[in-house]
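Q: The following block contains a protein sequence and its predicted model.
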Amino acid sequence: MTLRPSLDLALIGNSSIAALLDRRGSIVWMCWPRIDGDPVFCSLLDGDASKGGFFSIELAEESEAGTEQSYVRNTAMVRTEVRAASGASFAITDFAPRFRHHGRMFKPPMIVRLIEPIEGMCRIRISCRPRLGYGEKIAARFSGSNHVRYDLEHSAIRLTSDAPATYIVSESGFVLSRPVTLILHSDETLADSVGHVGQNFRAQTIFHWQEWVRTLNVPLEWQEQVIRAAITLQLCSFEDTGAIVAALTTSIPEAPGSSRNWDYRYCWIRDAFHTVQALNRVGATATMERFIDYVTNVIAYERGPTLKPVYSIVPESPLEEVEAPFLSGFGGAGPVRVGNAARDQIQHDVFGSVILAASQMFYDERLPSKGDKSLFLSLEPLGMSALSNALTPDAGIWEYRGRLRVHTHSAAMCWVACDRLSRIAAKLELSDRALQWRQSADELKQTILSRAWNENLKCFAGSLDGEELDASVLLLHEIGIVPAHDERFISTVDTIGRLLQRNGHVRRYSAPDDFGVPSVAFIACTFWHVDALAAIGRVEEARTIFEDLLSHMNHVGLLSEDLDPMTGVLWGNFPQTYSMAGLIVAATRLSKQWGSVE
């Protein structure tokens, strides 16, 4: 089995576990027993599938004529149809169970694979080859009467099936004369027959997702894309703790040959805020509530008004950055990294991100438990840290590893912390606190805007008193520090569009960094550009860029982190919450209103 490097991948998951399938229906990436664990299937990061591990269901002998893959409508369930050259065909339906059971959400570490004959007679081969230690060694396997057990380092997983275990262990072909169920799960006995469990879980999981989608406030236009983005963001959350990971993979390069290979399976406070903001736009507020619980635990863990930019989905877990030597990387483009050294960086925007995410708790009447004085008092120390650090150097939103500056975005997010605390205090009728935070915010705003403006560039620069272009200044209107009609912001949008945009796609910045000059566009930056254009009244231009960007989504409507503006090829970790969140925000802003329907 040879893998072509591609991000034509489909995602399944349940906010506990997740897996990525290639277009042939093979699982090429799945971490166990949770979304940041050891990838038992990791052939996505190694061209030699026998080394990387995979779970495939293929034609045994006959050549394949093609496949079709799509999501079951309004669910996180993927259906792959495989056609043989003879015209025979079969389908694989893949999902991770998620539904309410006994008053709580049932979301076990489990993948269900349902194989059904469609036409003619197919001989298929099932190959399940989990590995451990990031590809270091193959899991030992032991066959039972109706299952195969695979031993991992500290646990085991079980593949239970109503197909003969002998065929699975030997990877021999057999005739698909009836539907077959495969369930990959913890090493425990299923409570019922595998076929009944599979069908029952399928029905309940479909019902769960379709009911969840019914509660979304989707725009009139681009509903399918917004729904898919919302489901994807939900799958990038780890519901047990409330953490939201930046992406579900590690070490997919930002660009070919760049060595910009990072592990994104962790919770960046900044990225999580953008996810919360997007889901709030469509009415999915439960993720915000769980994220606030997560941040509360982070604050308690830190025992003070300090925040790191990124944490594990369990805040106390270490994130030491190391290389996994047994995998050659995506398309051979190593290294494969585990952990992320960004945890040790100073990034001041995190204070504003937390307070922005929490602010809706004080205003949204739909929430069962609204923000109160106690929550406000827990946020105030973060505001004090923001105020004291706003004009001091940090690594910035792009996490430069070789330089520190007073980045405009970081300083502006510190202003956000003060501004929103003032508003929250006024809402709670804490007039003294509201006045104090307002005075601090106004003074800080004046300093930031005067020092960030570069008269030569006719643009807000990426750092105070700086000269560099940075797409993050497109967010200055979004966060409220400058109005869209301000001539300086309008000029900034023009400058960014002229100098950072290529073929309609926006790069993060133009100056060389630790790894050279960036060559790809950061997809979220293009969405920010779309939002900024719409804000200054250039709506048709914004819609054109937005619809072009949608055309670069993969075959099932997902986006990664980056896009080559010359070839349109997706790069970077996948799926990227920044990108999917940007899609939702832009779509809800640009869409025609429901009242315009004739």
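A: That came in fine, so what should we check first? Numbers count the residues shown, from 1 in each chain.
Q: alpha carbons only for contacts and neighbour counts from here, please
A: Fine.
Q: quick one: R420 from F362, how far?
A: For R420, the distance to F362 (CA to CA, to the nearest Å) stands at 11 Å.
Q: alright, now check it against this:
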Amino acid sequence: MSKDAYHPIANYGVIGDCHTVSLISNDGSIDWLCSPRFDSPSLFAALLDAERGGQFVVRPAEPFTAEVAYIDYSAVLQTTFRTDCGVVTLTDFMPLRPGSGSRRFAYPESQHRLVRLIECREGEVPLDIDFSPRPNYARTTPVLSVTTNSVALETENGDRYRLHTSVPLAIEGPSARGVAVVRRGERIALVLELSDVTEGPQPDTLFGALQNLADTLAFWSAWASGCRYRGPYQQAVMRSAVTLKLLTYVSTGAMVAAPTTSLPEEIGGVRNWDYRYTWIRDASFAAYALFLAGHIEDGERFMEWICEIALHCEPGQLQIMYGLAGERDLPETTLDHLVGYRGSAPVRVGNEASKQFQLDVYGELLDCFHTCWRFGQFSAEKLHYLWPAFARQVDIVAERWREPDSGIWEVRSAPRHFVYSKVMSWVALDRGIKAAEELALPADIARWRAERDAVRMEVLDRGYDPALGAFARSYGERALDAANLLLPMVHFIDARDPPMRSTIEATECGLVADGLVYRYLDVDDGLPGGEATFGVCTFWLVDNLTALGRIDEATMLFERMLDRATPLGLYAEELDPRTGAHLGNFPQALTHIGLINAAVKLGRAITPDSGSDNDGQARDITGAVV
């Protein structure tokens, strides 16, 4: 299959129901959908194999142009097709409505269906419809059958799906295809049930789809109204917040790093990973971003998930990532029958990095705890209930911080003494000390203080390389690491202190290409090939320039990054500085988290009254941990 058969990653929009998502190309093809969860096997996977993967297409049967946009601040995607004969809109969404109880928007109710609503605005337009599911990562041959106004699908393992529509579709092997001719004012619905499939007659499909649309738009409108950001970058912040909501698994509050697997960091390369899990690394950044944006309930839900992990973690067994329901075992396998996006193999399912030892995860866990405590999300009773579990993690850091690890970037080479890992060990000890002292909680504070001070002395002595003019990637290694841009953000060192100022300047000289930041360059990370620039690292550099008072440069860098978003305001994990292409899994939570945090800090520097309605609390947190 030609590489031309694949859409650029930037051409995709994403819809979802806080259980899973669909990726939809700008020509009406659903090329990725896993069901019932983000990390379930795929039903459509043309994203990873255009020939075998399966897709669900609705598009004009004649030449067309297309314009794609979200409706307001929602996850409802609308594609407008224009042909010589007329204009048609295709509205795609996965129904959501508020849940019950006091936290209605943190626990939305899903209908576990996907709706495609067609409306002819002008003229008469024939539409090709191709329903080609390929369950279980295209390892299962589906059996389709046509019933009255629907197509039923049953897999070999008993999973059942049903597509409801008034369009006559004919079975062609493992696909159902047909043509719908719509005239001005006509509307047609295609509704794919993903669970709770029932037999027998169904209610009017079009009427139900329109009601679902109204409910879903009302949900997103009400949810978006909770955003408290009031700065100059409202549109970007809102789209990022909606994206983070989409990536949240409502059943547990966990947030996937991205809803895809194996989108490559380099076309034709092997750096293709499964990101449909939750990283502790992202927790403190995500909670902080959600709180800043005003979505306190969503931040609380994520923190509750993190607390459950800490409470049930055996000493020394904290992992860097977990499944959406807290699963620890995420075995990594390859799907060799799929050719990969634009021929980039292997396609991987699972992630063996879950078994790596990474010291930074402890700091990120304790920083998340600290953020939620400072935002007042824990009652006194809950703090005392949680504290023993978190104190155990601090004790482990006190014991193990001198060990080498695999680092934040999960290198698959030998463990090293990464500077960022040591600094996050300091963070774990520092946040533990502050909690114990201010809340009078039981702890071996004297030991924690001694170890915290020892970490700091070692990092300043061995982590800073005068010849490099920067904090190094690891002890004794003359290489830069963009992760060290986080040192001021976790309050290990002020950005204006000479060692950090020179690190920022060295990063600008050594890791920046056309305003985009690489994680690292010219080092052995245990893998062949290379990668593009890493989206969130550019936002980290914005944060550092803002902290240095270089506001004009920070603004220019930030706004150039906004210009590099996809047409729908989304970001993949990486950006190619030569072509601007989005690479890696998509959309990437960490990039959108970085955008929100950078927007609030930069907006505050530009206009002190901007930021968010929670900005006062954010300032209090910042001051409290210095």
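A: Received the coordinates, thanks. Fair warning: this is a prediction, and the values are worked out from it, not measured in the lab.
Q: Alignment lookup: L487 of structure 2 to structure 1.
A: Aligning on TM-score structural alignment places L487 of structure 2 opposite L476 in structure 1.
Q: Can you give me the neighbour number for the residue mapped onto E573 of structure 2 from structure 1?
A: Aligned counterpart of E573 of structure 2 in structure 1: E561 (TM-score structural alignment). E561 of structure 1 is flanked by 25 other residues according to other CA atoms under 10 Å.
Q: Now do the contacts for E561 of structure 1.
A: Contact criterion CA atoms under 8 Å, 6 or more residues apart in numbering gives 254, 522-524, 570-576, 578-579 as the residues in contact with E561 of structure 1.
Q: The same query, at a cut-off of 10 Å, please.
A: Taking CA atoms under 10 Å, 6 or more residues apart in numbering, we find E561 of structure 1 in contact with 246-247, 252-254, 520-524, 570-580.
Q: Among the residues you listed, which lie within helices?
A: Using DSSP state H to define helices, the subset of these located there is I523, A524, T577, Y578, S579, M580.
Q: Aligned counterpart of the second one in structure 2, please.
A: With TM-score structural alignment as the criterion, A524 of structure 1 lines up with V536 in structure 2.
Q: Tell me if I'm right that that match and D282 touch.
A: No: counting by CA atoms under 10 Å, V536 of structure 2 does not reach D282; the two are 11.4 Å apart.
Q: what about the two, which has more around it?
A: Using other CA under 10 Å, the more surrounded residue of V536 of structure 2 and D282 is V536, with 28 against 21.
Q: What sits closest to that one if chain neighbours are left out?
A: Take V536 of structure 2 and drop its neighbours on the chain: the residue closest to it by CA to CA, 6 or more residues apart in numbering is T591, 4.5 Å away.
Q: From T275 of structure 1, how far off is the counterpart of that neighbour in structure 1?
A: Aligned against structure 1 by TM-score structural alignment, T591 of structure 2 finds its counterpart in S579. Going from S579 of structure 1 to T275 of structure 1 by CA to CA gives 9 Å.
Q: Which neighbours do these two have in common?
A: Among the neighbours of S579 of structure 1, those also in contact with T275 (CA under 10 Å, 6+ apart) are L233, A246.
Q: neighbour count winner among these two?
A: Residue environment comparison for S579 of structure 1 versus T275 gives the larger neighbour count to T275, 31 against 27, counting by other CA under 10 Å.
Q: What segments of the stretch 351-500 of structure 2 are helices?
A: Across the stretch 351-500 of structure 2, reading from the start of the chain, the helices by DSSP state H, counting those that start in this stretch fall at 360-374, 380-400, 419-439, 445-458, 498-510.
Q: Figure out which of those helices is closest to N136 of structure 2.
A: When those are compared for distance to N136 of structure 2 using CA to CA, the nearest one is helix 360-374, at 32.4 Å.
Q: quick one: the match of T591 of structure 2 and G557 touch, right?
A: No: using CA under 10 Å as the test, S579 of structure 1 is too far from G557 to be in contact (11.6 Å).
Q: any shared contact partners between these two?
A: When CA under 10 Å, 6+ apart defines a contact, the residues bordering S579 of structure 1 and G557 alike are A229.
Q: Residue in structure 1 paired with G158 of structure 2?
A: Taking TM-score structural alignment for the superposition, G158 of structure 2 sits opposite H154 in structure 1.
Q: how would you label its match: helix, strand or coil?
A: Under DSSP: H, G, I helix; E, B strand; the rest coil, the three-state class of H154 of structure 1 is coil.
Q: Could you give the number of residues near the closest residue to H555 of structure 1 other than its chain neighbours?
A: The spatial neighbour of H555 of structure 1 that comes closest, neighbours along the chain excluded (CA to CA, 6+ apart), is D8 at 6.4 Å. Counted by other CA under 10 Å, the residues lying close to D8 of structure 1 total 17.
Q: can I assume D8 of structure 1 is in contact with R23?
A: Yes: with contact defined as CA under 10 Å, D8 of structure 1 reaches R23; the gap is 6.5 Å.
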